[in-house]
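[1] My questions concern the predicted model and sequence given below.
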Amino acid sequence: MSDDVTPENEPAATDATAPPARKPGRKPLILVALTLLFAAFTIGGRYFIIELEDLVGISMDVLNVITLFGTAALLLGWAGWALLMSGWRWPQRIAVAVLLIGLPMGFLSLFRPVGGGDIDFLRFEPVWTKRAQPAALTDDAAVVTVDLKTETPNDFAQFLGREQTGSVDAQIDPEKFADSPILWKQTIGLGWPGFVARNGFAVTMEQRGVNECVSCYRIDDGTLVWLYEHPARHRDAMNLGHVGPRSTPTIHDGKVYAVGAVGNLVCLDGADGTPLWQVDLNELLEIELAETTDNDGLTVQYEANTSLAWGRSNSPLIVDDSVIIGGGGPREGTKATLMAFDLQTGELKWRGGDEMIAYGSPTIAAVSGIRQILMTAESKAMGFDPKTGDVLWTFERSGDSDGGANTSQLSVVSETDVMTTKGYPGGGGERIRLNVDGEKITPESVWYNASVLKTKLTSPVIYDGHGYSLSNGFMESTDLSDGTRNWKQRGRFGHGQILLVGDKILIHSESGTLHLIDASPEEYHEYGEIKTIDGICWNTLCLYGSKLLVRSDLEAACIDLPMLSQPAADAVAPENPEP
């Protein structure tokens, strides 16, 4: 046998230059299953969002956030599998991992998410996009005569209108609604206040740089006619509520009353915005302010020793010769639910209640024959004596002033009943009857339904025994006799705002589309929609005659609506209702 012949029972020689065989990688069965389940949940959730919201309370904004973070988690999971368990050659592993992680990070370095309401997001925009600045005062402003003392039938001079119910006694022509022209549109300072209007002028609050401002505009053309500036800039510690003031001002007897997000209460001359008096609520309530720096490199403040995470949102209420505002106070210390100040001097007249405040505003009404101030505090619905601030009654209501906040108005639904509504955990609607025995008021629950009236950043409107609301982002109708739902409509409404005008409802969506629907329990019937403004439209609506004023944190606009009728010439604001 020759030397170069290999015996049959011996293995062939191995080529020393050949690469070693790769071990097979682990199959990503778990990742594949998770990816398919996640895709089915997020895609299917959009088709069955109403059922999903009914079942587990997940609205579209929450679903969007789940989609965003879930996608990020899956990309990291796939990148980890490629690096550690794929069994591929290292150049392949690294290339795939870089693509899975690097491409999204590269995209986010060029495009930033534009936040929607709360935890939602609307779209992406280039990082180099610069926001236009609001108009400055001009020399022409000095020649404009501003008269906020003369009342007109069209006035909308306080938060949510004449009766603080989010309603106007007028009629819109539904057939011509979709053709309503936008008379003007312009940039405005940051913030969440709505407009109030009197005698052809509109007032709001806005953030301009380091100054928190009260501003007055001419309604016909949007001209800025005066501007009051106060050095303050609010933002919550987590930057979920964004920058700027929150409270809608009040116009009364030619003056403007406004509350800043970090405690500046001011009374202004309505003719030119000159301060007549102002009060530092932080000093009165022993509130400490903390500071940080926002995305613009500017110093922002927030309440450090209280649970009021999102800033002061309570609008001033005028009762007799007093202006009533929400108070608050430190976590460990004395609190005042309401505070009353003299209209002319700003002198403190009384403090009422010791409950922490939330984000709704006080209202005045006669319920069960008793004139009282109504407000939902942090975790109680409450009634107060308007002359003394004494607490007349309280009713436990789930909530806190941080995560599960009460933001909606306490609504009057009959001569004897009020209603609380709420989004967030523990939300839903509850009808409360105020039983009177002598001087004692005893509240009792008529019904409670956690599935309806989940008003997160808005309040319901009431028409003909039915409540209409943006309930966790869905438009909804509820029978107020028993709390059952009439109908529920999906749409990109988000946490926008609504206004009842006669027997029609205006819906201004969070993303800036205006809808007109019937106030009917039978079905959702829409007459059309109009694209209005950019930005996040949390701000309440203001209707002055045929002029609808809308705003967001970026823009303001005036839409001329086709009206069939407007408020009667003898209409007066019932600022002090009697039983």
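    Thanks, I have it. Numbering: from 1, shown residues only.
[2] use CA for all of it now, contacts and neighbours both
    Noted.
[3] For burial, what's the neighbour tally of the residue lying closest to residue 558 once chain neighbours are set aside?
    Using C-alpha to C-alpha, 6 or more residues apart in numbering and skipping residues adjacent in sequence, the residue nearest residue 558 is residue 549, 4.7 Å away. Residue 549 has 25 neighbours, counted by other C-alpha atoms under 10 Å.
[4] Heading C-terminal from the one helix or strand residue 549 maps to, find the next helix or strand.
    Here residue 549, judged by DSSP states H and E, is contained in strand 547-551. On the C-terminal side of strand 547-551, the closest following helix or strand by DSSP H and E is strand 555-560.
[5] Test my guess that the residue nearest to residue 558 contacts residue 537.
    No: with the criterion set as C-alpha atoms under 8 Å, residue 549 and residue 537 do not qualify as a contacting pair; they are 11.9 Å apart.
[6] what's the angle from the strand holding residue 549 to strand 555-560?
    Taking axes from the mean of the first three to the mean of the last three C-alpha atoms, to 10 degrees, one finds that strand 547-551 is oriented at 160 degrees with respect to strand 555-560.
[7] quick one on the thing from earlier: separation between the residue nearest to residue 558 and residue 236?
    The gap separating residue 549 from residue 236 is 27 Å, by C-alpha to C-alpha, to the nearest Å.
[8] what does residue 272 give?
    Residue 272 sits at a distance of 31 Å from residue 236 (criterion: C-alpha to C-alpha).
[9] who has more neighbours, the two?
    Counted by other C-alpha under 10 Å, residue 272 and residue 236 do not tie: residue 236 has more neighbours, with 23 against 20.
[10] is it fair to say the more buried one lies in a strand?
    No: with DSSP: H, G, I helix; E, B strand; the rest coil as the criterion, residue 236 is coil rather than part of a strand.
[11] So it sits against residue 299, correct?
    No: counting by C-alpha under 8 Å, residue 236 stays clear of residue 299, with 11.8 Å between them.
[12] roughly how far is the top helix by length along the chain from the heart of the chain?
    Of all the segments of type helix in the chain, defined by DSSP state H, the longest one is helix 60-84. Distance of helix 60-84 from the chain centroid (C-alpha atoms, centre = their mean, to the nearest Å) equals 28 Å.
[13] what about versus this one:
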Amino acid sequence: MRFFIYCLLTIFCTTSLCQAGNWPQILGPYRTGHAAEETLDSAWPETGPPVKWQRGVGSGYAGLSVYKNKAILFHRVGDLETVEALDTQTGEPLWKQTTPVNYKGTFNPNDGPIAVPLIHKNRVYTFGIAGNLQCLDLETGKKIWSRDTHKEFQVGQGYFGVGSTPIIVEDKLLVNVGGKRKNAGIVAFSLDKGFTLWQAMKDDASYSSPTSAFLHGRFYAIFITRLYLVGVDPQNGNIMFQFPFGKRGPTVNGADPVMIGNYVFATASYGVGGFWGKIDRANASEVWRNQQIMSSQYTTPIEYGGKLIGIDGRQDIGTSRLICFDPQTQKVNWAQDNFGYATLLEADNKLIIMKTDGTLVLAEASLEAYKELGRAQVFNSTTRALPALSNGLLFVRDEKTLKCLQLKSENPAPVTPEKSPLK
């Protein structure tokens, strides 16, 4: 796995700021749920990890992104979609940028942004719930450019508004826009001015965020749209492979695609299930589809040692389990039944699991068995936003409160001579 992460580091440093301690986009520096060079405590106090600071927030499910001493919060306050830069140590605001929004949820009452902010080369890119795509200066919050993608590309509202975080590949901002009437399911924008560079796909948007891979000497942008899993050439928008994925009707694709070598995994609930495909130099092929192993409503599984660890089930109906399985053989290594729905990330060979019931869980990242190290009731409300981890600080939020939790002791206990590795 470490070799795999090294390869990802090489790839994703072309698309994001990957220094240790940064969490510049959805699912961390590599979009894999893995943190870079973090060291965490192996146990928590009985009361849970200390709260370094907390503050109120507006509506929305967008998790934070972090670069150096700035945490970028994207939420809705009144009729304004608001981007704020916060000092990671104190929570004090450094700047604020607002944009009017009149979106009202129909299928779901949430009216705030869902997509995680993206930080790249001193810029912040946000994709609002009603399709407002904008670029801000990271130091000042000044607006550099913006596009009303729903108006320009004739995009419908969808079930929950916009929920896909854009990605940067080869100096282009690639966005799951969903403008099928304009052949603009996926659109590439220039980073500096926001100009349209190309558009492709006659499909609606999903709530899945794209990833990228460097295979066979070239970059691929991997998207899950409303009804397809596709590989796109980031240079020109040419479709390099395409598989049916998803169903019509009241269904969504929410989990991000996961790359393991030249294989890709996708998962969804609503009778869709898991998909495992192989990307060769000349083509791509389906290896298997299966609803029984992992059908996750929106949680992206984590690759660990060539296996996948994630949630099988839904938040709203039935039960959910946490499982570890081998996508090559479809064999389940272990399963924690009735675990409950959750999102998760990995750091220091530990799983940090944020359950939607507000419980935070720490467990070993293991291929053999589930071993819990600690848990704490962080919120007493439904918690959907993805956590962000930076320099031992975990940023978690529900729809009312943002908390900065300390997962690494500021003054760790000294190692006793008897336990010293040098003895």
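    In hand now; what should we look at? Predicted model only: the values in this text are computed from it and were never measured.
[14] Tell me the counterpart of residue 200 of the first structure in the second structure.
    Residue 200 of the first structure maps onto residue 69 in the second structure when the alignment is built from TM-score structural alignment.
[15] ok so, going back, okay, buried residues for the longest helix of the first structure please.
    Within helix 60-84 of the first structure, the residues scored as buried using 16 or more other C-alpha atoms under 10 Å are 60-64, 66-67, 70, 74-75, 77-83.
[16] Where in the second structure does it align, residue-wise?
    Aligned using TM-score structural alignment, helix 60-84 of the first structure spans no residues in the second structure.
[17] Report all helices and strands that that helix contacts.
    Packed against helix 60-84 of the first structure by the contact rule (3 or more C-alpha pairs under 8 Å, 6 or more residues apart in numbering; DSSP states H and E) you find helix 29-47, helix 90-110, strand 121-126.
[18] What's residue 235 of the second structure aligned with over in the first structure?
    Structural correspondence for residue 235 of the second structure with respect to the first structure (TM-score structural alignment): residue 387.
[19] list the contacts for the residue mapped onto residue 484 of the first structure from the second structure?
    Aligned counterpart of residue 484 of the first structure in the second structure: residue 331 (TM-score structural alignment). Residue 331 of the second structure makes contact with residue 325, according to C-alpha atoms under 8 Å, 6 or more residues apart in numbering.
[20] and what of residue 307 of the second structure?
    Residues counted as contacts of residue 307 of the second structure (C-alpha under 8 Å, 6+ apart) are 324-327, 367.
[21] Would you map the helices across the second structure?
    Residue ranges of the helices in the second structure, as given by DSSP H, are 2-12, 149-152.
[22] returning to what we had before: give the aligned range of the strand holding residue 549 of the first structure in the second structure.
    Against the second structure, the aligned range for strand 547-551 of the first structure is residues 393-397 (TM-score structural alignment).
[23] Let me see the contact set for residue 273 of the first structure.
    Applying C-alpha under 8 Å, 6+ apart as the definition, the contact partners of residue 273 of the first structure turn out to be 214-215, 226-228.
[24] To which residue of the second structure is it aligned?
    In the second structure, the residue paired with residue 273 of the first structure is residue 141, using TM-score structural alignment.
[25] if we can go back for a sec, how many residues are close by the match of residue 200 of the first structure?
    As a burial measure, the neighbour count of residue 69 of the second structure was computed by other C-alpha under 10 Å and equals 16.
[26] Apart from its chain neighbours, what residue comes closest to it?
    Spatially, and ignoring its direct neighbours in sequence, residue 69 of the second structure is nearest to residue 88 (5.3 Å; C-alpha to C-alpha, 6+ apart).
[27] do the same with residue 493 of the first structure
    The spatially closest residue to residue 493 of the first structure, leaving aside those adjacent along the chain, is residue 509, at 4.3 Å (C-alpha to C-alpha, 6+ apart).
[28] Now do whatever residue of the second structure lines up with the one you found against residue 303 of the second structure, distance only.
    Residue-level alignment of residue 509 of the first structure against the second structure, with TM-score structural alignment as criterion, gives residue 355. The spacing between residue 355 of the second structure and residue 303 of the second structure, counted by C-alpha to C-alpha, is 19 Å.
[29] again, but for residue 340 of the second structure
    According to C-alpha to C-alpha, residue 340 of the second structure and residue 303 of the second structure sit 20 Å apart.
[30] who has more neighbours, the two?
    When residue 340 of the second structure and residue 303 are compared on other C-alpha under 10 Å, the one with more neighbours turns out to be residue 303, at 24 against 20.
[31] That one corresponds to which position in the first structure?
    Under the alignment (TM-score structural alignment), residue 303 of the second structure pairs with residue 462 in the first structure.
[32] Would you mind measuring from that match to residue 97 of the first structure?
    With the distance defined as C-alpha to C-alpha, residue 462 of the first structure ends up 56 Å from residue 97 of the first structure.
[33] likewise residue 209 of the first structure?
    Counting by C-alpha to C-alpha, the gap from residue 209 of the first structure to residue 97 of the first structure is 42 Å.
[34] Then residue 47 of the first structure?
    Note on residue 47 of the first structure: its distance to residue 97 of the first structure, by C-alpha to C-alpha, is 32 Å.
[35] These two: who's more crowded?
    Relative neighbour count places residue 97 above the other of residue 47 of the first structure and residue 97, with 20 against 11, counting by other C-alpha under 10 Å.
[36] Once you drop chain neighbours, what's closest to that one?
    Closest residue in space to residue 97 of the first structure, ignoring its immediate chain neighbours: residue 79 at 4.5 Å, by C-alpha to C-alpha, 6+ apart.
[37] So that neighbour sits against residue 102, correct?
    No: using C-alpha under 8 Å, residue 79 of the first structure and residue 102 do not qualify as a contacting pair, with a distance of 10.3 Å.
[38] isn't residue 486 of the first structure right up against residue 477?
    Yes: using C-alpha under 8 Å, residue 486 of the first structure is in contact with residue 477, at 5.2 Å.
[39] if you count what's nearby, which of these two comes out ahead?
    Neighbours were counted for residue 486 of the first structure and for residue 477 using other C-alpha under 10 Å; residue 477 has more, 30 against 19.
[40] Fine, thanks again, bye for now.
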